[in-house]
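>>> Sequence first, predicted coordinates after that:
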Amino acid sequence: MTQALTLTFNGAARTVTGSCHEFVFGKSRVLVDCGMFQGSRTLEGLNASPFAFNPRHVDAVVLTHAHIDHSGLLPRLAAEGFSGPIWCTQPTADLLEYMLADSGRIHEADTARRNRRRDRVGEEPFQPLYTEADALAAWGMCRPVELEEWFEPAPGFKVRLWNAGHILGSASAELEAGGTRVMCSGDLGPDNKAFHPDPEGPAGFDHVLCESTYGDRSREPVTIAARRKVLEAEIRGALERGGNLVIPSFALERTQELLLDIVELLRAKAIPPVPVFIDSPLASHATDVFKRHAAELEDLHGSCVFEHPQLHFVESVQESIRLNSVSGAIILAASGMCEGGRIRHHLLHNLYRREATVLFVGYQAAGTLGRVILDGAQRVRISGQDVHVRAAIRRIDSYSAHADQGELLDWIGARAPIHGSLFLVHGEEGALETMRRLAQARAPDATMVVPEIGETWELPAGAPARRTRTGRVELAAAINHDWQNAYADFVTSLKRDLSKIRDEQAREEALAKMRKVLDSYAAHRDGRRKHEAADASRER
């Protein structure tokens, strides 16, 4: 019997993050990406779940790029027994040294902070997901390869990488095994992307995996020059308000794009000579990698924009704290979705100020603090403190590192003919459904599949994929809902809402009724468990 290539989706299925595509052919097992889930606390909790496979049985990883939602679980994979090579481009390997180490330090620091909490005294201490040492060990497994060069990551597999135009070093992965040709898009960049040419790749596949992050969104075509005019207007508007312009920015690529445009505006005297603080050690390291690869990048025109005298790279915590007293400056800080890092410190000290401006320039996943602010929250909770949102909240869409709906459809069309199935991944529900409907016209012969996490599919040559294992239904709640966001909103508003009740006794009654509701849910849950246990006993 002929061996079949199979594919299991261990992440980035009906959600944007957690990319991990597991390909098996015979005794060989290759992962395309091994990334972290990012977004709500509930979703991020999946990062600590056991792998759906034995890391010791993985022969190799093919890494599309250095973003943590594609690479962030590599240290844990290595710590649990993986010892094979991690194939990627040279820029990705260079970035990974800093990206993974930074992630390891964050896990160690967050775990130490949780263990210091007074309400955990005497309890078993938490352990970090992985350490900085684990991260550097994983980075040491990188095996750089040139774009468009075939290599064999495991017996029976041939792979080559194609420019994806997303970030420095990003690639799409073409795989061949058992006579089946597969293309994994990775993350695809838009047209008119700074630094990189448009995505590339061959045509004629049996199966294609395409990201769908912006599958329900079309952007007006914007040149780099036009984008700079929009940024100029936002900077001028923020400075006229008199406060800081705070920009939550991803340390890798988005920060460097912004610096490119800000420096060009400064050189053209289109904006005043305002100080620009880059408050992210990781962004500083990533910028150094950009300098190292400057000769390979577009739009730099032989000059190093990253050494302009108005740019100030903030390293120490003390320097970061001193920015509390600054006004009328531009502050770029990570993380881009406001879920951690120094940006939360700057939001804490600027969100309540009417003269301040917060400018979002990147995707904000459902459940993140950035998405909550962007959606118009009047109050948010940051580091245990309630913050009234009075700052001007602004947004620019033209900095996206992701292709929009039309560009994704064009990429799919360029891969035609697709003889088997088109899998739509890396998207939220609305984006996936819109893409599924529209993509059929671009790939009329392909079977459309929107997979669930945990599903396994057999990938025959020249025929539609066949599902051989269903998904993990228990993960649907983690992907689509997050009780902790509702809890934070409730707690943030509770004191204010109670204060509206003038009568002390009425307040006490309101609290008593809330307590009664919680108690009734607990009693109902206990009763249901006893009932289920009794049913199970009778069945035995």
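Looks like it came in fine. Numbers count the residues shown, from 1 in each chain.

>>> can we go C-alpha only for contacts and neighbour counts from here?
Fine.

>>> The closest residue to Pro153 other than its chain neighbours and Ile86: what is the separation?
The spatial neighbour of Pro153 that comes closest, neighbours along the chain excluded (C-alpha to C-alpha, 6 or more residues apart in numbering), is Ala60 at 5.8 Å. Applying C-alpha to C-alpha, to the nearest Å, the value for Ala60 to Ile86 is 6 Å.

>>> List the contacts of Arg436.
Leu424, Met448, Val449, Val450 (C-alpha atoms under 8 Å, 6 or more residues apart in numbering).

>>> Second structure follows, compare the two:
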Amino acid sequence: MTVTLSFHGAAGTVTGSCYRISHPGGEFLVDCGLFQGNKTVRALNEKPFPFRPADIDYVLLTHAHIDHAGLLPKLVKYGFEGPIHAIEATAGLMDYLLPDSAGIHEYEAERENRRRARKGKPPIDPLYTKEDAQEALTRPVGYEYQTWFEPGPGVKARFWNAGHILGSASIEVQVDDASGKPIHILFSGDIGPDEKVFYLEPDAPAGFDYILCESTYGGRERDDYSLEKRRDVLKTEINRALGRGGNLVIPAFAVERSQELLHDIGLLIKNGDIDPQLVFLDSPLARKVTAVFKRHSKGFHDMELSPDELFADNRFRIVESVQESKDINKINGGAIIMAASGMCDAGRIKHHLRNNISDPKSTVLFVGYQAPGTLGNFIQSGSPEVRIHGENHVVRANIRSIGNYSAHGDHTELMDWIAERLPAHGAIFLTHGEDEGRKAMQKALAEKGLSGDKVRAPQLDDRFELRATGIARVVHTDAPRIDPEQFNADWTSEYTQFSIELGNLLTRKKSDKERLELIKRLKDELAAN
């Protein structure tokens, strides 16, 4: 039996990370993440796994972000019985992230079932439940960085610091083929930038048969910056926003982004650089995650605040209850409001956007990547009107973006990371990125002499039979789970924006007669098709 690498997620898109290794000793996964983005992409979560969960011996987990770990409860629900190997801090984060994710799926199923009941349709089950999440949380086995272990027959592995979030890792794996010769593979996980609070720069050895590298920021560069310069940019944005007289709303992921922002905002307040009335972190999950960060803070690097000062400023309000969250809406100005989710597609941030986005005195500041089809992407891209909780809202707030709080390395940093890991005797696989970004990295690698079959951009569910010296065979799926074009824009998100634009067009017409004429022309066009 050969060693086969299958790409069941993060292939042509930036979420759903899931790689399966089949080898003479069994099968295992590297990551098992939730698909996020537009409705068509999210529907992949509901489809059956393209493998039998009961056949998976164990999971190697790069980090706790939901797009890498969020389908572990579903894996358990459908028959997976093995352990989950991860860095100790990753296991600590999972204690909160997986039950939170399960709660969201239960809530969404409950809301959908109310609609279905009104239409006489049968109810649906949630993707997974809190009980499934709790069962998954009995499986983690924790490790330190750079320590070899043998998760199963014919496999050795060790974790390396990826510099992305707390506990994040690149995973070095040696898998024996049928002759007993090891095939040497490095899974990048998500690679952090060179300048980042809390962690040292990403690290791993050089010389592999195969390297899998994420490409989230392929083809995109951020301004060169130091941590000091990044705080200067944040200071400018905060003072400009508060100077307008309204609130500053920051969509931020509950893990990492929120904690980095709290650190830097706390430092700017301590130094007298900014003077907000209050700073809210409105996320029950972020509150719990922040407690995990405090427990690990003694091992952090590049902090300007002491562990005792971290997240402790008396203006900070780390909000948990629904009533506390609602009370924030009474504040008309002078507050910084951070809430999840970072792409505005779920969670409490939608309530704060609904309350502030039509106020010209308010500011919305994006500090991270906004996937195509998400509410955050529509707002960041300049849509004059957006739909939140089923209602249209005119965008009058000042929309701003800064890129230097991303937890991902940019194009140059990714290229440098690959260069430091070479040679790759077999091939380099570019994953966890949109096709445009992957093409940019392929071009850059070709300019360095790595081209043709040496650099691959696999599509969803592609399988590669591996030898130490190169790929023996490529198998493309006969039944794609999704049209790759739908990763970037699906009909549901386009329909939402079209309906908003059509409504605005009808409103701008001078008379009912003109509105009726427009509707008739559209109906005639539809009838002709």
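Arrived safely. Fair warning: this is a prediction, and the values are worked out from it, not measured in the lab.

>>> TM-score of the superposed pair?
Superposed pair, TM-score by TM-score structural alignment, normalised by the length of structure 2: 0.95. Supporting alignment: 519 aligned residues with a C-alpha RMSD of 1.6 Å.

>>> Going by neighbour count, which of the contacts of Arg436 of structure 1 comes out on top?
Among these, the one with the most neighbours (other C-alpha atoms under 10 Å) is Leu424, at 26 neighbours.

>>> Tell me the counterpart of that one in structure 2.
Matched to structure 2 by TM-score structural alignment, Leu424 of structure 1 sits across from Leu430.

>>> Which helix or strand contains its match?
strand 424-431 (DSSP states H and E).

>>> Comparing that strand with structure 1, how large is the average distance?
In this overlay with structure 1, the average offset of strand 424-431 of structure 2 from its partner residues is 0.5 Å by mean C-alpha distance after the TM-score superposition for structure 1.

>>> Mind jotting down where the helices sit in the stretch 1-150 of structure 1?
41-44, 68-71, 74-79, 90-116, 132-139 (DSSP state H, counting those that start in this stretch).

>>> So for Lys495 of structure 1, which of those sits nearest?
Counting by C-alpha to C-alpha, Lys495 of structure 1 lies closest to helix 41-44 out of the helices of the stretch 1-150 of structure 1; the figure is 23.5 Å.

>>> so the closest one corresponds to what in structure 2?
Alignment of helix 41-44 of structure 1 against structure 2: residues 39-42, by TM-score structural alignment.

>>> Turn the helices of the stretch 1-150 of structure 1 into a markdown table, including distance to Val389 of structure 1 and mean neighbour count.
As requested, those are arranged in a markdown table below (distance: least, C-alpha to C-alpha, whole Å; neighbours: other C-alpha atoms under 10 Å):
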| stretch | distance to Val389 of structure 1 | mean neighbour count |
| --- | --- | --- |
| helix 41-44 | 22 | 20 |
| helix 68-71 | 29 | 23 |
| helix 74-79 | 37 | 22 |
| helix 90-116 | 26 | 19 |
| helix 132-139 | 35 | 21 |
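
>>> Next, format the ones you listed as JSON lines and append distance to Ala392 of structure 1.
Listed next are the helices of the stretch 1-150 of structure 1 as JSON lines, based on distance: least, C-alpha to C-alpha, whole Å:
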{"stretch": "helix 41-44", "distance to Ala392 of structure 1": "27"}
{"stretch": "helix 68-71", "distance to Ala392 of structure 1": "30"}
{"stretch": "helix 74-79", "distance to Ala392 of structure 1": "39"}
{"stretch": "helix 90-116", "distance to Ala392 of structure 1": "30"}
{"stretch": "helix 132-139", "distance to Ala392 of structure 1": "37"}
